[in-house]
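Student: dropping a prediction and its sequence here:
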Amino acid sequence: MMKNMPELVIVSGMSGAGRTEAMHAFEDLGYFCVDNLPSALIGNLLDLTGMPGQPDNHRRIAVVCDARSGGFFKSLMEELGKLKAEGIDYRVLFLDADDEKLIARYKSSRRRHPLCTDGSSIAQGIAREREMLYGLRKGAHHVINTTDMLPQQLRSTIRALFAPGEERQGLQVTVYSFGFKHGAPVDADLVMDVRFLPNPYYDPELRPLTGLDKPVRDFVLYRPETEEFQKCWRALLDCVMPGYVAEGKQQLAIAVGCTGGQHRSVALAESTGDYLKQKGYRVSVAHRDLKLAEGADGSIVSAQGAR
């Protein structure tokens, strides 16, 4: 297999077994996803995404091929044979569930089974689909039975199979500072108020600076009060972050606030971001109100507000 060949996953299985949720999981892992693609077009898709200049995330591809593809679906096994003959590596993920659970899911969603267009019952459609997919299921690299799975459990299983050791990378964390006098945050999942810490604003030499400047960082971070706070704050993060990952949360916003959003919150947002990066999370750090910070003479401080 060539080094620039895309990593390909074929997602198939029983209708109602969780293919849509599986595609969401692959999207979160950075795959370029295509739903309901006729199997005859898989080769064309690989040619397009393998072209020079395509984004890196197009090099990892997940494709759903299922009974909705009609006649095209019958050629899937033949197409997979062609891929293997050409030396293109791929993995087939087959999603399954017990008939009773599939029937219950279709009844609750009030959607028609794709193989019940002739007026047959849901049970008859499921039986037809099982027969059609028997060979594919038998040759699949991975079979997941979703009968007793919650959506987050399916996502977790897919991450374990296709991105082992990268579970934390599935969570995008944004840490940002803000000033309470400019309004409390409305989009944060966690809010930490650090106004109880000594304020560099009252030092004339530090007032015109920001938490991005070393003198302010040292003033804030290396005081006994802050060192004790950091121990407790990081212990809290160590407790809650794995829970967010296990739950399948994809985005997390952590807001650190002080009075004006210039000194304490900026320094501690930076410190928090660095700590989470060391723990293996994908983190971006921003400073919401830094552009509004006032210098010692009342002028607006110009500083880098995000990184």
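Tutor: The structure has been received and is ready for your questions.

Student: alpha carbons only for contacts and neighbour counts from here, please
Tutor: Fine.

Student: now the strands for the stretch 151-300 of the chain?
Tutor: Along the stretch 151-300 of the chain, the stretches classed as strands by DSSP state E, counting those that start in this stretch are 172-179, 190-193, 251-258, 282-287.

Student: elements contacting the host helix or strand of residue 83?
Tutor: Element membership of residue 83 [criterion: DSSP states H and E] is helix 76-85. Applying 3 or more C-alpha pairs under 8 Å, 6 or more residues apart in numbering; DSSP states H and E, one finds that helix 76-85 makes contact with no other helix or strand.

Student: tilt between the helix or strand following it and helix 76-85?
Tutor: Downstream of helix 76-85, the next assigned helix or strand under DSSP H and E is strand 90-96. Orientation check (axes from the mean of the first three to the mean of the last three C-alpha atoms, to 10 degrees): strand 90-96 against helix 76-85 gives 150 degrees.

Student: tell me which residues of the helix holding residue 83 come out buried.
Tutor: Within helix 76-85, the residues scored as buried using 16 or more other C-alpha atoms under 10 Å are 76, 79, 80.

Student: same check on stretch 89-101?
Tutor: 89, 90, 91, 92, 93, 94, 95, 96, 97, 99.

Student: all helices for the chain, in order.
Tutor: 19-28, 42-49, 76-85, 99-109, 122-139, 151-162, 214-221, 224-247, 264-278 (DSSP state H).

Student: mind checking the ones you listed for the one nearest to residue 65?
Tutor: With respect to residue 65, and counting by C-alpha to C-alpha, the nearest of these is helix 76-85 at 7.9 Å.

Student: now do the closest one against helix 122-139, angle only.
Tutor: Counting by the same axes, to 10 degrees, helix 76-85 lies at 20 degrees to helix 122-139.

Student: how distant is helix 76-85 from the center of its chain?
Tutor: How far helix 76-85 lies from its chain's middle: 31 Å, per C-alpha atoms, centre = their mean, to the nearest Å.

Student: got the angle between it and helix 42-49?
Tutor: Using the same axes, to 10 degrees, helix 76-85 lies at 50 degrees relative to helix 42-49.

Student: what comes into contact with helix 76-85?
Tutor: For helix 76-85, the external contacting residues (C-alpha atoms under 8 Å, 6 or more residues apart in numbering) are 39, 40, 42, 43, 65, 89, 136.

Student: this is the comparison structure:
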Amino acid sequence: MEFVIITGMSGAGKSQAMKAMEDMGYYCMDNLPPTLLPKFAELCHQSKRNIDKVAVVVDIRGGIFFEDLFKGLEELNEEGIKYSILFLDALDQVLIKRYKELRRPHPLNPKGGILNGILEERKLLEEVKKKADFVIDTSKLTIGMLKEEIYKIFFEGLELRKLTISIVSFGFKHGMLLDADLVFDVRFIPNPYYVPELKDFTGEDEDVKRYVFHWDQTNIFMDKLMDMLEFLIPYYIKEGKTQLIIGIGCTGGKHRSVAIANEIEKRLKENEHRAIVSHRDYKLA
């Protein structure tokens, strides 16, 4: 029996992930208390309905029960039930926007600020995320794209499902990207900010992209960076890493870092890696 535990940040898309897995033939259960994980797995295994694919959502809506998650996972191991953990995440500003659009309070801070609830939840889920077999950053994913990512993980080859690569552009003047595994400073590239006709655009606009990649140092840097990533990725996979976060920083996070991050995602996907790009600061610069 394939047993998948879906967890992660509130607002990151766990309900949509469960619907996607239901469409793919999984028997799904939402908001299952962690202490019931072993019993639920046993019931599914013994069912006369021949349930061989199960997905359950476990998250902080379970209140104090969520603290029992690791105990539940231990019992699954003791009973020889194999499981995998799918962790859904998103950038803080994306989660805040989603809560505001839905006009919902954060479950950990229903009467306070949304950000405080998000930060508290991140702290609670830190160890769970480390144990996750698969991590999906949904910051820039539509529902269809999320479904496609889940399909790649659970239906395609093992090599495709082993590592999610998140490329995040940011501006140093807005603060360092704290959760990055690798950070590259692209401020050595001439800055489109000082070109009057480009100043108000972003690295997602073709004119800015052409300017950034007009310079030899940009293209040499890209070739060397991709060579290094292709060298490192197999070793990260070998060590069991499930998510690699690459930070690309420029001054404001609006022009150079955005164009470079988009190009990295494009080249990684061409080489059949699971890559997702997001831009932390391009609306702030």
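Tutor: Great, that's in hand. It should be emphasised that the depicted structure is a prediction, and the values quoted were computed from it without experimental measurement.

Student: any chance of the helices of the first structure in a markdown table, with distance to residue 253 of the first structure too?
Tutor: Compiled in a markdown table, these are given as follows (distance: least, C-alpha to C-alpha, whole Å):
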| stretch | distance to residue 253 of the first structure |
| --- | --- |
| helix 19-28 | 17 |
| helix 42-49 | 32 |
| helix 76-85 | 42 |
| helix 99-109 | 33 |
| helix 122-139 | 40 |
| helix 151-162 | 20 |
| helix 214-221 | 22 |
| helix 224-247 | 12 |
| helix 264-278 | 11 |
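
Student: from those helices, which stretch is densest packed?
Tutor: Mean neighbour counts were compared across these using mean count of other C-alpha atoms under 10 Å; the top stretch is helix 264-278, at a mean of 22.

Student: quick one: that helix to strand 251-258, angle?
Tutor: 150 degrees.

Student: where in the second structure does helix 264-278 of the first structure fall?
Tutor: Mapped onto the second structure using TM-score structural alignment, helix 264-278 of the first structure spans no residues at all.

Student: against which helices or strands is that helix packed?
Tutor: With contacts taken as 3+ C-alpha pairs under 8 Å, 6+ apart, helix 264-278 of the first structure sits against strand 172-179, helix 214-221, strand 251-258, strand 282-287.

Student: any chance of TSV for these, columns distance to residue 141 of the first structure?
Tutor: Shown next, in TSV, are those (distance: least, C-alpha to C-alpha, whole Å):
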stretch	distance to residue 141 of the first structure
strand 172-179	29
helix 214-221	51
strand 251-258	30
strand 282-287	30
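
Student: quick check: which of these is nearest to residue 106 of the first structure?
Tutor: Proximity to residue 106 of the first structure (C-alpha to C-alpha) singles out strand 251-258 among those, at 30.2 Å.

Student: might you calculate how far the closest one sits from the centre of the chain?
Tutor: The answer for strand 251-258 of the first structure is 18 Å, by C-alpha atoms, centre = their mean.

Student: tell me what that strand is packed against?
Tutor: Looks like strand 251-258 of the first structure contacts strand 172-179, strand 190-193, helix 264-278 (3+ C-alpha pairs under 8 Å, 6+ apart).

Student: buried stuff in it?
Tutor: 252, 253, 254, 255, 256, 257, 258.

Student: please apply the same query to stretch 52-64 of the first structure.
Tutor: Those would be 58, 59, 60, 61, 62, 63, 64, for stretch 52-64 of the first structure by 16+ other C-alpha under 10 Å.

Student: map the last one onto the second structure.
Tutor: Using TM-score structural alignment, the partner of residue 64 of the first structure in the second structure is residue 57.

Student: wait, residue 182 of the second structure touches residue 245, no?
Tutor: Yes - the pair residue 182 of the second structure / residue 245 is scored as a contact, 6.6 Å apart, by C-alpha atoms under 8 Å.

Student: who's more crowded, those two?
Tutor: A direct count of neighbours by other C-alpha atoms under 10 Å for residue 182 of the second structure and residue 245 places residue 245 higher, at 19 against 12.

Student: residue in the first structure matching the more buried one?
Tutor: When the first structure is aligned by TM-score structural alignment, residue 245 of the second structure is left unaligned.

Student: any idea what residue 17 of the first structure aligns with in the second structure?
Tutor: So residue 17 of the first structure corresponds to residue 12, using TM-score structural alignment.

Student: tell me which stretches of the stretch 151-285 of the second structure form strands.
Tutor: Assigned by DSSP E, counting those that start in this stretch, the stretch 151-285 of the second structure shows strands spanning 164-171, 182-185, 243-250, 274-279.

Student: which one, of those strands, ends up nearest to residue 139 of the second structure?
Tutor: strand 274-279 (6.7 Å).

Student: now that closest one, how far from the centre of its chain.
Tutor: With C-alpha atoms, centre = their mean, you get 8 Å for strand 274-279 of the second structure.

Student: what does that strand correspond to over in the first structure?
Tutor: Mapping strand 274-279 of the second structure onto the first structure (TM-score structural alignment) gives no aligned residues.

Student: that strand vs strand 243-250, what angle?
Tutor: Relative orientation of strand 274-279 of the second structure and strand 243-250, computed by the same axes, to 10 degrees: 40 degrees.

Student: residue 27 of the second structure -> the first structure?
Tutor: Aligning on TM-score structural alignment places residue 27 of the second structure opposite residue 32 in the first structure.

Student: and its match, how many neighbours?
Tutor: Using other C-alpha under 10 Å, residue 32 of the first structure has 20 other residues around it.

Student: where's it relative to residue 148 of the first structure, distance?
Tutor: For residue 32 of the first structure, the distance to residue 148 of the first structure (C-alpha to C-alpha, to the nearest Å) stands at 28 Å.

Student: on that earlier part again, with distance to residue 28 of the first structure added, can I get the buried residues of stretch 89-101 of the first structure in a markdown table?
Tutor: Formatted as a markdown table, the buried residues of stretch 89-101 of the first structure follow (distance: C-alpha to C-alpha, whole Å):
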| residue | distance to residue 28 of the first structure |
| --- | --- |
| 89 | 22 |
| 90 | 19 |
| 91 | 18 |
| 92 | 18 |
| 93 | 17 |
| 94 | 19 |
| 95 | 18 |
| 96 | 22 |
| 97 | 23 |
| 99 | 29 |
